[in-house]
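Novice: sequence and predicted structure are below.
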Amino acid sequence: MDGETLARVGYLAIILVALGGWVMVEFRQRMGQALRMGLAWGLIFVGIIAGYGLWSDIRRDVMPIQEVAASGAVEVPRSADGHYYLTLVINGTSVPFMVDTGASGMVLGSRDAERLGIDPESLAFRGQANTANGVVRTARVSLDTVELGPFRNENFGAFVTEGQLDQSLLGMDYLGQFRMEFDGAKLVLRQ
């Protein structure tokens, strides 16, 4: 043990001795109650540690994620809100999308565009798109690489919206390259 680790262990031991001494003085007439409280807090601590350790297993139920099946198909579970969400890797950066079969193009929100190194201030917003929130202006961009599991596209065209878009949308110009099947509570994409 180096000096710093030894000092930390000593400091922790002093804190534990002080806390233990306080418990002994405070509960000297009620030692049974002190033991019950200590046991309760110990179980709470163990429960938190177990929850943390099991989070990777629980996460699949709480926040479903896409998977690549052995056949090479991409399987996307339906989220609790009824939508399907895919994460594409664009130019090496993971970008979450909501599957929108009513959208014609791949639409990036300004925050996602900035994460990809696209400066929305430098874009010429010459196009328009009709959305559920009205008409928004759009700018066309080209994405060097777009990857979904084993599938890869190069120089793929997309749009960046001028207005606020909380969630980037994955439209039919991208989804059209796949055979889409809705199998119960999941979407299956195959080429």
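Specialist: Sure thing, it's come through. Remember, predicted model here, so these are calculated numbers, not experimental data.

Novice: switch to C-alpha atoms for all contacts and neighbour counts from now on
Specialist: OK.

Novice: mind checking how far residue 182 is from residue 87?
Specialist: 18 Å (Cα to Cα, to the nearest Å).

Novice: and these two? which has more neighbours close in?
Specialist: residue 87 (19 against 13; other Cα atoms under 10 Å).

Novice: SS state for that one?
Specialist: strand (DSSP: H, G, I helix; E, B strand; the rest coil).

Novice: now for it: which residues touch it?
Specialist: Residues in contact with residue 87 (Cα atoms under 8 Å, 6 or more residues apart in numbering) are 66, 94-97, 148.

Novice: tell me which of those residues fall in helices.
Specialist: In helices, judged by DSSP state H, none of the contacts of residue 87 are found.

Novice: let's bring in a second model and compare:
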Amino acid sequence: MLGQDWAQLGYYILLLVVIGGAMLFELAGRGGRALRQIVLWVVIFTGAIFAANLWLDWSEPQQQVLEGGRVEIPISRDGHFHLTATLNGQQVRMVVDTGASTVALSREDAARIGIDTGQIAFVGTAMTANGRVRTAPVRINEFAIGDIVDRDVPAMVIEGGMPGSLLGMSYLRRFARVGFEGDLLVLER
């Protein structure tokens, strides 16, 4: 089991202990009224957290990296394909955008992966859905999607307030196949 699986198992066991203990406490008829109400509210909040956790787990499926350099990305609730890549050791969630010509990083993501956004030169321009923006060319030392690792990947940092980063065609062209299988975007090396 992975560490995340153990943590989730521990969470569910703790949830079972809290709810089970509250039920036993209530059924036994012991304790004062105030204490029973406190336990009831703990159970209600725990149930709400549990429900929210299940909803979040089910609402946003994650990509799978399979053997042979195949990446399957399910469509998200917003109708886009989101991919989590590891850039310079940091996880970055990106929208796969075949309309973007290159990898476009938000300033926040660029700073998080170690690019000094105060020292880069915004010498280019790009046309986005929000209009023309200034861009700065950069290089990503290591770009990984699961076991697929590329080095020295060209990208640009967008000066404006872009809400996230985009995985554009300059990187997608590194795959032999980019296609759709139902609600999956499939990338194959």
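Specialist: Looks like it arrived, so ask away. In this text, all values refer to a predicted model and were calculated from it rather than measured experimentally.

Novice: circling back to that earlier point, for the contacts of residue 87 of the first structure, give me CSV that also has distance to residue 59 of the first structure and neighbour count.
Specialist: Listed next are those as CSV, based on distance: Cα to Cα, whole Å; neighbours: other Cα atoms under 10 Å:
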residue, distance to residue 59 of the first structure, neighbour count
66, 12, 20
94, 18, 17
95, 19, 19
96, 16, 17
97, 19, 21
148, 21, 17
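
Novice: quick one: stretch 156-171 of the second structure aligns where in the first structure?
Specialist: Stretch 156-171 of the second structure corresponds to residues 159-174 in the first structure, going by TM-score structural alignment.

Novice: surely residue 73 of the first structure touches residue 190?
Specialist: Yes. Under the criterion of Cα atoms under 8 Å, residue 73 of the first structure makes contact with residue 190 at 4.9 Å.

Novice: neighbour count: the two, which is higher?
Specialist: Neighbour count, other Cα under 10 Å: between residue 73 of the first structure and residue 190, residue 73 has more, with 19 against 14.

Novice: for the one helix or strand residue 142 of the second structure maps to, grab the matching residue range in the first structure.
Specialist: Taking DSSP states H and E as the criterion, residue 142 of the second structure maps to strand 131-145. Mapped onto the first structure using TM-score structural alignment, strand 131-145 of the second structure covers residues 134-148.

Novice: got the contact list for the nearest residue to residue 137 of the second structure once chain neighbours are set aside?
Specialist: Nearest residue to residue 137 of the second structure, sequence neighbours excluded (Cα to Cα, 6 or more residues apart in numbering): residue 156, at 4.4 Å. Neighbouring residues of residue 156 of the second structure by Cα under 8 Å, 6+ apart: 102-105, 135-139.

Novice: of the residues you listed, which ones are shared with the first structure?
Specialist: By both residues aligned by TM-score structural alignment, their matches' Cα atoms under 8 Å, the contacts of residue 156 of the second structure still in contact after alignment to the first structure are 102-105, 135-138.

Novice: where is the longest helix in the first structure?
Specialist: helix 31-62.

Novice: now the element after that helix, going C-ward?
Specialist: Using DSSP H and E, the first helix or strand after helix 31-62 of the first structure is strand 67-68.

Novice: how big is the offset of that next one relative to the second structure?
Specialist: With the two structures superposed, strand 67-68 of the first structure lies on average 1.3 Å from its match in the second structure, counting by mean Cα distance after the TM-score superposition for the first structure.
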